[in-house]
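**Student:** The following block contains a protein sequence and its predicted model.
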Amino acid sequence: MSHLSSQTRSKLLGETIRDAIRFETAFDPDPFAGLSLPDAYGVQAEVFHALDQPFKGSKLTLKGDVCHSAPLFWVAEGDRHAFRPGVSLEVELAFVLGKDIATGSGPVTRLDVVDAIASVHIGVEFLRSRYAGGSRRDPALAAADMMSNAGYILGPLLHRQLLDEGASIGPLSIAIDGQAVFDKPATHVDGDPLKTVTVLANQAPLSSFSMLKAGQVLTTGSLCGLIPIGEPARVDVNMAGQQFVLSLS
């Protein structure tokens, strides 16, 4: 595939990811290795728009000093959702913006980010890589595949004190059909779960999506790691004084 132009390879990758999402399949990403980051974000946008989903928020992650992002495929509330084969989940903190985070008019501080957040929730992210064997730790391939996002559930409201710098989330327990799969203190890979949002607000955009707007949901990383869900199940999440019981059927 190296003989194809970058534009043709990007178009083919986008079509293949789109079909893998629609038909719940996976494909070998190796022929697409070497994708540039700008091309990856172009693929990401094309795939998302082709699937005709409203843009309701983003997942964010730090790669060195740069924030990478992907749209959340869908965002929903409630405790009953359809089970999908091959899907795993992560429990996260979800932040709902009450107003825009103003960018481009000077440095954005952590306090500016906190001020823009209307509410904090338990978040449950569904993930399924469209690549057989994953993205090969390739940031561009990961971005093109929307960082494996397969949907997002906004759970119960949590206390705003979790936005305080250095705040402890406390214990996190997760059970699948009554069997404990995680029972440890919740920890965020960045230490501060708002660090990535602050970085995004201060960097040149990589994505064409209009992010950091009022009403959008932001999530910045797992508190538990990836948890496979092999069949329809009941998922019990206990965190920060709240319980969330999710039925996947």
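**Tutor:** Yes, it's here.
**Student:** can we go C-alpha only for contacts and neighbour counts from here?
**Tutor:** Fine.
**Student:** Which strands and helices lie in contact with the longest helix belonging to the chain?
**Tutor:** For the chain, the longest helix by residue count, based on DSSP state H, is helix 6-23. If you count contacts as 3 or more Cα pairs under 8 Å, 6 or more residues apart in numbering; DSSP states H and E, helix 6-23 packs onto helix 37-50.
**Student:** can you list contacts of the helix it packs on?
**Tutor:** Residues from elsewhere that reach helix 37-50, judged by Cα atoms under 8 Å, 6 or more residues apart in numbering: 6, 10-11, 13-15, 17-18, 70-71, 73, 139-141, 143-146, 206-209.
**Student:** one step back: neighbouring contacts of the longest helix of the chain?
**Tutor:** In contact with helix 6-23 (Cα under 8 Å, 6+ apart) are residues 1, 25-27, 32, 35, 39-40, 42-44, 46-47, 50-51, 130, 144-145.
**Student:** Could you tell me the angle between that helix and helix 37-50?
**Tutor:** Here helix 6-23 points in a direction 40 degrees away from that of helix 37-50 (axes from the mean of the first three to the mean of the last three Cα atoms, to 10 degrees).
**Student:** Can you list the buried residues in helix 6-23?
**Tutor:** For helix 6-23, the neighbour count (16 or more other Cα atoms under 10 Å) marks S6, R9, S10, K11, L13, G14, T16, I17, R18, D19, A20, I21 as buried.
**Student:** Second structure follows, compare the two:
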Amino acid sequence: MMDMDKLGECILAARLDGKMPAQTEHWFGSTDIDDAYNVQNIVLGEIGRRRNTKVIGRKVGCTNQSARDLLGLDGPFHGALLSDTAMASPARIARSDYPFIVLEPEFALRLGKPLGPESAPHTAESVAGAVDAVLPALEIVSSCHTDWTRTGPALVIADNGSSYGWVHGAPVTDWDVDSLMNAEVTLHVDGEQIATGNAGNVDGGPLGVLAWLADRVLLPAGAIVSTGTTTSVHFGDRGERVEARFGKFGEVSVEIV
């Protein structure tokens, strides 16, 4: 990827100054993943400075084949969860605040112990003991690019993995591996069930996704990792109330106004 600074400027102009869509067509189709993460770090640093927000954890995207098919990618990627766009359920968001809204029901894992590449390779079994709570969540996915389904992996990654918000339920500390890895999930719009899924819909289950991330990123104690959509995604619109139900792990809802 060329002109990393320029790409970062284009994304930040869209994200922070409302200059949507970002003028990023020049980079469409790039697969330079290392450079993309460098741009992501630049973008996150400037967002943190200007919005006085901090990274509270990570999101992992494209952790199942349906999500990879939607974006034309061949593997997962990661971005950051930010304190100023994390909301407790029930939440209310404005449709006008986002280029578009895609809602993804996800299991999030809160770490009681640090994890990172220095002790790689990790497995689902080896990371389980580091998790002190499971949270039900809806990730709010959007994009500053003109057509996020054809940008290629680099632009998705550079735009913080298309993560624009995160709604969470109460942390569940009384959990076990079997109940998490076999948990069922349903997605509802205005009370009508529109999709079903389960924790096994993400690669290796939520703990497998955490292991993939811990092989690549330093995760401090207290970090939250949202592990990818467990059902088909929902393109949200104004006037809807969207709810995800995670069985014993609780519920999370968002109203779009």
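**Tutor:** Arrived safely. Bear in mind that the values here come from a model prediction, so they are computed numbers and not experimental data.
**Student:** hey, where'd the strands end up in the stretch 101-250 of the second structure?
**Tutor:** Listed in chain order, the strands found in the stretch 101-250 of the second structure under DSSP state E, counting those that start in this stretch are 101-111, 131-141, 163-168, 184-189, 192-198, 224-229, 234-236, 241-245.
**Student:** Filter the contacts of helix 6-23 of the first structure down to the buried ones and hand me the PyMOL line.
**Tutor:** Buried residues within the contacts of helix 6-23 of the first structure, by 16+ other Cα under 10 Å, are selected in PyMOL with:
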select buried, resi 25+26+32+35+39+40+42+43+44+46+47+130+144+145
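**Student:** who's in contact with the residue nearest the centre of the first structure?
**Tutor:** By Cα atoms, centre = their mean, the mean C-alpha position of the first structure lies nearest to K59, the distance being 3.2 Å. Counting by Cα under 8 Å, 6+ apart, K59 of the first structure touches S69, A70, P71, L72, L218, T219, T220, G221.
**Student:** Kindly indicate which of those lies nearest K184 of the first structure.
**Tutor:** K184 of the first structure lies nearest to G221 out of those, by Cα to Cα, at 16.3 Å.
**Student:** what sits against that closest one?
**Tutor:** Taking Cα under 8 Å, 6+ apart as the test, what G221 of the first structure contacts is K59, L60, T61, E92, L93, H188, V189, P193.
**Student:** I'd guessed H145 of the second structure sits against H26; true?
**Tutor:** No - applying Cα atoms under 8 Å as the test, H145 of the second structure and H26 come out as separate, 11.1 Å apart.
**Student:** Tell me the counterpart of D190 of the second structure in the first structure.
**Tutor:** Under the alignment defined by TM-score structural alignment, D190 of the second structure is paired with D177 of the first structure.
**Student:** do you know how far its match is from R234 of the first structure?
**Tutor:** As for D177 of the first structure, its distance to R234 of the first structure is 5 Å (criterion: Cα to Cα, to the nearest Å).
**Student:** Looking at the two, which one has more neighbours?
**Tutor:** R234 (19 against 13; other Cα atoms under 10 Å).
**Student:** Surely the more buried one touches L248?
**Tutor:** Yes - the criterion here is Cα under 8 Å, and R234 of the first structure meets it with L248 at 6.2 Å.
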